[in-house]
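Visitor: Here is a sequence together with a model predicted from it:
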Amino acid sequence: MTAPIRLVLVDDHHMFRSGVKAELGEAGVTGGGRPLEVVGEAGNVDSAVSVITQTRPDVVLLDVHLPGGNGKGGSDVITGCPGALSESGGPVRFLALSVSDAAEDVIAVIRAGARGYVTKTISGTELAGAIGRVADGDAVFSPRLAGFVLDAFGAAAGEIAEVDEELDRLSAREREVMRLIARGYQYKEVAKELFISVKTVETHVSSVLRKLQLSSRHELTAWAMGRRLL
């Protein structure tokens, strides 16, 4: 049986959270066929960080405007959970769901580390699909919001060059292995995904850690997350 995507809902309106749960319940599964399981809820920044730490979900669906923290709403939730890992060992991923489509809100939460941003006009089926894609490591945006992100991050040429320089140390196969390991895949799963042996995976992981001067897969996950490579 396919493991469910474990989800935490963060919004300061209880009725809205109930509505999202109902919509996702009707949708049933993501586009990839994985069921969804809500494992926690929160209505402010501080309780959200606590719930995420305790439940270790795969995906956090959060509003960008929340009480508490340092006044930065959803961004405070994300930065309050640095390097958080899900129960399966992969990184906790964040998807913003907000009524706001303001450029400053989109850019702020993406800079904080969210993997996507969708507005509350989205249907339950579309939201389930977006959650599934974020859980798999993809970036997801409502159509007109993607332009804000491209404009904002297109200006960060120096930052992109630095990441490219680090990635240039790795071969194409090492990059593939790095991304899968950083996403929480086990060696056997990587081997199956890339059609190589477990021994070859181990060799590539050792080489990646050596070239990036890292000592563990947890450090590798943090490295990849910090450079938005997941």
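Guide: Good, I have the coordinates.

Visitor: Please count neighbours and contacts with C-alpha atoms only from this point.
Guide: OK.

Visitor: Count residues in the vicinity of the spatially closest residue to residue 27 that is not a sequence neighbour, would you?
Guide: What sits nearest to residue 27 in space, not counting adjacent residues and going by CA to CA, 6 or more residues apart in numbering, is residue 125, at 5.1 Å. Other residues within reach of residue 125, judged by other CA atoms under 10 Å, total 18.

Visitor: And residue 125, how far from residue 20?
Guide: 11 Å (CA to CA, to the nearest Å).

Visitor: how about the nearest residue to the spatially most central residue of the chain, chain neighbours excluded?
Guide: Computing the C-alpha centroid of the chain and ranking residues by CA atoms, centre = their mean puts residue 93 first, at 2.3 Å. The shortest distance from residue 93 to any non-neighbouring residue, by CA to CA, 6+ apart, is to residue 59 (4.8 Å).

Visitor: Pasting the second one now:
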Amino acid sequence: MRVVVVDDHSIFRSGLRADLDASIDVVGEASDVGSAIEVVLRERPDVVLLDVHLPGGADASLAGGAEVLRRAASEVPSTRFLALSVSDKAEDVVGVIRAGARGYITKGASGDEVSRAVHAVASGDAVFSPRLAGFVLDAFGAAGGEVAAADDELDRLSGREQEVMRLIARGYAYKEVAATLFISTKTVETHVSSVLRKLQLSSRHELTAWATARRLL
């Protein structure tokens, strides 16, 4: 997994590089908007770990991370962007997701959690720290224009499947769902597969969009 790390603090970049698991190869680093765009376009990594607030932006209306996304993402369509920031403000979370990031996790996450998030985003999933997911769901649900799902859609799911669906759609990892519901991780995986099959969805990202549009969370 080829990754570029973008953050304006060199100590944080060094620490993160050391904490990521062995399957992740950090192929480039950057500390500001201009150098981030340059290294992303040059390396075309699988995933960019992107801080939200970066110096060197040319557009005062955008946070640095959002500007990197607006200027670089269309040039590297196969690259996924994962926001990694100390900020947990709603405007930062929603702003960078609207710009095109596939997820947002805070810097309090462990190396293992960041590594799992990198792999999940690379696979097409959306990943959010659980307490941040509500900001995204509220913002995009309000704009979606869809009302609560019809009863027959939810009736396809058992009560337990509905519980699992809501937690997964909020960005919880399988282990977190298992701990919350006091079931095994394997059981969570089984329920998720069943939910996706019954709703005719193909990924956690689609499940999040489905639940958000219907204001089920």
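Guide: Yes, it's here. Everything numeric here is computed off the predicted structure, so don't read it as measured data.

Visitor: about what we covered before: what's the match for the residue nearest to the centre of the first structure in the second structure?
Guide: Superposed on the second structure with TM-score structural alignment, residue 93 of the first structure falls opposite residue 80.

Visitor: And for residue 207 of the first structure?
Guide: Checking TM-score structural alignment: residue 207 of the first structure goes with nothing.

Visitor: Quick check: the most far-flung residue of the first structure relative to its centre vs residue 212 of the first structure, distance?
Guide: Residue farthest from the centre of the first structure, counting by CA atoms, centre = their mean, is residue 199 at 28.6 Å. Counting by CA to CA, the separation of residue 199 of the first structure from residue 212 of the first structure is 20 Å.

Visitor: same thing with residue 121 of the first structure?
Guide: 42 Å.

Visitor: Comparing these two, which residue is more hemmed in?
Guide: Taking other CA under 10 Å, residue 121 of the first structure and residue 212 do not tie; residue 212 has more neighbours (14 against 11).

Visitor: Name the nearest residue to the more buried one, sequence neighbours excluded.
Guide: Nearest to residue 212 of the first structure is residue 166, by CA to CA, 6+ apart, at 7.3 Å.

Visitor: what's the offset of the helix or strand where the one you found lies from the middle of its chain?
Guide: In the assignment (DSSP states H and E), residue 166 of the first structure maps to helix 157-167. How far helix 157-167 of the first structure lies from its chain's middle: 21 Å, per CA atoms, centre = their mean, to the nearest Å.

Visitor: Could you pull out the strands in the first structure for me?
Guide: Secondary structure of the first structure by DSSP state E: the strands cover 5-10, 36-42, 59-62, 93-98, 116-119, 140-141.

Visitor: Quickly compare those and say which is most buried.
Guide: Looking across the strands of the first structure with neighbours counted as mean count of other CA atoms under 10 Å, the highest average goes to strand 59-62: a mean of 28.

Visitor: Give me the contacts around it.
Guide: Outside strand 59-62 of the first structure, the residues that touch it by CA atoms under 8 Å, 6 or more residues apart in numbering are 5-11, 52, 74, 92-98, 131, 134-135.

Visitor: Can you get me a residue count around residue 53 of the second structure?
Guide: 22.
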